[in-house]
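Novice: Sequence first, predicted model second:
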Amino acid sequence: EVRLVERAFGIGPSALTEAMGMLNHHFAAAA
């Protein structure tokens, strides 16, 4: 997950936002 965040920072804020959205969706589905 850390690598994903670092990669998102390298790509741009939009990628970071998308990554966070995916993580939130994953945790919401797991809950």
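Specialist: Noted; the coordinates are in hand.

Novice: From here on, just use CA atoms for contacts and neighbour counts.
Specialist: Noted.

Novice: Buried ones in the helix or strand hosting residue 25, by neighbour count?
Specialist: Residue 25 belongs to helix 13-30 when assigned by DSSP states H and E. Judged by neighbour count (16 or more other Cα atoms under 10 Å), helix 13-30 contains these buried residues: 15-16, 19.

Novice: got a list of contacts for it?
Specialist: Identification of contacts with helix 13-30 by Cα atoms under 8 Å, 6 or more residues apart in numbering yields 4-5, 8-9.

Novice: Presented hereafter is structure B, for comparison with structure A:
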Amino acid sequence: MVKHIDPDQFREIKVVFYLQFNLFNKNCDI
């Protein structure tokens, strides 16, 4: 049985992932 993920929770996860990715890119910038 697959657990249902509500859109709000999914959006939060996407936002966190996006912020982490941006931080990583900034740290890797030369």
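Specialist: Yep, that arrived. Small disclaimer: the values here were computed from a predicted structure and weren't measured.

Novice: average offset between the helix holding residue 25 of structure 1 and structure 2?
Specialist: Helix 13-30 of structure 1 differs from its equivalent in structure 2 by a mean of 0.3 Å after superposition (mean Cα distance after the TM-score superposition for structure 1).

Novice: whereabouts in structure 2 does that helix align?
Specialist: The aligned range for helix 13-30 of structure 1 in structure 2 is 7-24, by TM-score structural alignment.

Novice: what's the offset of the helix holding residue 25 of structure 1 from the middle of its chain?
Specialist: On the basis of Cα atoms, centre = their mean, to the nearest Å, helix 13-30 of structure 1 is displaced by 4 Å from the centre of the chain it belongs to.

Novice: hmm, back to that, adding neighbour count, write the contacts of helix 13-30 of structure 1 out as CSV.
Specialist: Formatted as CSV, these follow (neighbours: other Cα atoms under 10 Å):
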residue, neighbour count
4, 13
5, 15
8, 18
9, 14
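
Novice: Pick out the residue nearest the middle of structure 2.
Specialist: In structure 2, the residue lying closest to the centroid (Cα atoms, centre = their mean) is residue 17, at 1.8 Å.
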